[in-house]
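Engineer: Here's a sequence, model it:
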Amino acid sequence: MMANYDELTHISAAIEVQELSKEKLKKKTALDYFSLAVTTFGVGYLPLAPGTYGSAVGVLIYLIFASIEGRASFYSSQNNWTDAQITAWIHAVNLILFLLFCLLGIWAANRAVKIFQNKDPQQAVVDEVIGQLITFLFVPFGLSWRFVFAGFILFRLFDIWKPYPIDSLQNLPAGIGVCADDILAGVYAGTCLALIYAVRISF
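Structural biologist: Below you'll find the predicted structure:
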């Protein structure tokens, strides 16, 4: 009887711990909500293909920045900046903004992993946004819609196909594991897009 009583006590304690864990998960902080906003971009909860929606958000962000930088380039040229100066500053600003966004995305993905209790939650699409933006870092800003569409398709291809070593990067811990595979997929896609762009402008 004593053994049965001890077993029941342990089971009861385990249930209480689980219930406390569930309650803790339900209580989200402001930072939790902010991280969810960053990781889902409002499309992570959509059905069927959240990764594709995330890539589309990446394309939209690229187009917005391309428009802003196109205007900045025009105003700079009016102030006697050389093409080399304008290009150098555009690249520098792009890389700084991208690095900051990458760090923010990894931080947010790390919190999302804990919130969803899943090492790669489907709702988190910030990794696709980051990967898609990386794709366009390899070519000049202000691409025609054909190259933008090609960049979108190439990134989706590598993100789904996951050639070596992309797939193994998903085993990295927490937010880094969520984002690392898409970052490399973006590098692969960007390299292919750069080759296509180079061939196209050469002939």
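
Engineer: CA atoms for contacts and neighbours, from now on please.
Structural biologist: Fine.

Engineer: Buried residues in the helix or strand containing Gly175, which are they?
Structural biologist: Element membership of Gly175, judged by DSSP states H and E, is helix 174-202. Of the residues in helix 174-202, 174-194, 196-197 count as buried by neighbour count, 16 or more other CA atoms under 10 Å.

Engineer: Surely Trp180 is in contact with Gln170?
Structural biologist: Residue 180: Ala, not Trp. Yes: using CA atoms under 8 Å, Ala180 is in contact with Gln170, at 6.9 Å.

Engineer: which SS class is the spatially closest residue to Pro173 that is not a sequence neighbour?
Structural biologist: Once flanking residues are discounted, Pro173 sits nearest to Lys119: 7.8 Å by CA to CA, 6 or more residues apart in numbering. For Lys119, the secondary-structure state derived from DSSP: H, G, I helix; E, B strand; the rest coil is coil.

Engineer: now do Tyr164
Structural biologist: coil.

Engineer: got the residue ranges for the helices in the protein?
Structural biologist: 2-26, 30-40, 50-78, 83-116, 126-137, 145-161, 174-202 (DSSP state H).

Engineer: Please identify the most buried of those.
Structural biologist: Highest mean neighbour count of the helices of the chain: helix 126-137, a mean of 28 (counted as mean count of other CA atoms under 10 Å).

Engineer: still on that earlier bit, how far does the helix holding Gly175 sit from its chain's centre?
Structural biologist: Chain-centre distance of helix 174-202: 13 Å, with CA atoms, centre = their mean, to the nearest Å.

Engineer: Could you list every helix and strand that it packs against?
Structural biologist: Counting contacts by 3 or more CA pairs under 8 Å, 6 or more residues apart in numbering; DSSP states H and E, helix 174-202 is packed against helix 83-116, helix 126-137, helix 145-161.

Engineer: Distance to Ala66 for the ones you listed - can I get that in JSON lines?
Structural biologist: Formatted as JSON lines, those follow (distance: least, CA to CA, whole Å):
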{"stretch": "helix 83-116", "distance to Ala66": "10"}
{"stretch": "helix 126-137", "distance to Ala66": "10"}
{"stretch": "helix 145-161", "distance to Ala66": "11"}
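
Engineer: Second input sequence below; structure requested for side-by-side comparison:
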Amino acid sequence: MDSPTDPVVPAKTPPSLFIRLVASALFTGYSPLASGTVASALALLVYLIPGFENPYVMMTAMMAAFIAGTYVGDRMEAYYGPDPAEVTIDEVLGMWFSLFLLPKDPVLFISGFFIFRILDIVKPYPARKFDRMRGGFGIMMDDVVVAFYTNLILHAVAAVRVFAGL
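Structural biologist: Presented below is the predicted three-dimensional model:
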């Protein structure tokens, strides 16, 4: 039987600093408490930058986050195991998608933050199916599904606010 110190068995190489930086959304994934919530808060702060709500800016950022997240998610999972807590770029993408095509209204973005976090914990169908998938694609997609639900809820809230004159 080969032991971990046997020269025939390759050692797991830790992901590069750059991979960890991207995967953990500027190292928020290494937060000792609620790393997903910390990453979602970071994403919300980026969203609050003037002009970020522009659909072209957001689409570009979301596509880049999805592609990068899928790639780095694969690398992080190979080292840390399935759906590692250190990977929080999925929360960043999810938060941005939750707020996509909505007015920059404090009621909406604060509600969106909490709705997204709750749904990300509960993982309604089919998010849970994606959460069970291996690899970066599964890591990213469960948050995309949850963000889609959050976005629909927020659009309904925005419509009610408009019709109610709030």
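
Engineer: Return the residue of the first structure aligned against Phe137 of the second structure.
Structural biologist: The alignment partner of Phe137 of the second structure in the first structure, by TM-score structural alignment, is Ile176.

Engineer: which residue packs closest to Leu48 of the second structure, ignoring adjacent ones?
Structural biologist: Lys104 (7.9 Å).

Engineer: just checking, that neighbour touches Gly51?
Structural biologist: No: the criterion here is CA under 8 Å, and Lys104 of the second structure misses it with Gly51 at 10.1 Å.

Engineer: counterpart of Thr39 of the first structure in the second structure?
Structural biologist: The equivalent of Thr39 of the first structure in the second structure is Ala23 (alignment by TM-score structural alignment).

Engineer: Which residues are in contact with that match?
Structural biologist: Neighbouring residues of Ala23 of the second structure by CA atoms under 8 Å, 6 or more residues apart in numbering: Gly29, Ala68, Gly69, Val72, Gly73, Met76, Glu86, Val87, Thr88, Ile89.

Engineer: got the contact list for the counterpart of the fourth one in the first structure?
Structural biologist: For Val72 of the second structure, the aligned position in the first structure is occupied by Ala108, per TM-score structural alignment. When contacts are counted by CA under 8 Å, 6+ apart, Ala108 of the first structure touches Phe34, Ser35, Leu36, Val38, Thr39, Gly175.

Engineer: Excluding chain neighbours, give the residue nearest to the residue nearest the centre of the first structure in space.
Structural biologist: Closest to where the C-alpha atoms of the first structure average out (CA atoms, centre = their mean) is Asp127, at 2.3 Å. Leaving aside its chain neighbours, Asp127 of the first structure sits nearest to Cys179 (4.6 Å; criterion: CA to CA, 6+ apart).

Engineer: same thing with Phe158 of the first structure?
Structural biologist: Going by CA to CA, 6+ apart, Phe158 of the first structure has Ala185 as its nearest residue, at 5.3 Å.

Engineer: corresponding residue for the one you found in the second structure?
Structural biologist: Using TM-score structural alignment, Ala185 of the first structure sits opposite Val146 in the second structure.

Engineer: Tyr197 of the first structure now?
Structural biologist: That one, Tyr197 of the first structure, aligns with Ala158 by TM-score structural alignment.

Engineer: next one: Val129 of the first structure
Structural biologist: Checking TM-score structural alignment: Val129 of the first structure goes with Val92.

Engineer: What separation do you get for that match and Ala23 of the second structure?
Structural biologist: 10 Å (CA to CA, to the nearest Å).

Engineer: try Phe109 of the second structure
Structural biologist: Phe109 of the second structure is 24 Å from Ala23 of the second structure, by CA to CA.

Engineer: And Ile49 of the second structure, by the same measure?
Structural biologist: Distance, Ile49 of the second structure to Ala23 of the second structure, using CA to CA: 22 Å.

Engineer: same question, Asp6 of the second structure
Structural biologist: Relative to Ala23 of the second structure, Asp6 of the second structure is positioned 31 Å away (CA to CA).

Engineer: same check, this time on Gly69 of the second structure
Structural biologist: From Gly69 of the second structure to Ala23 of the second structure the distance is 6 Å (CA to CA).

Engineer: And for Arg75 of the second structure?
Structural biologist: On the measure of CA to CA, Arg75 of the second structure and Ala23 of the second structure end up 9 Å apart.

Engineer: same deal with Met1 of the second structure?
Structural biologist: Where Ala23 of the second structure is concerned, Met1 of the second structure sits at a distance of 34 Å (CA to CA).
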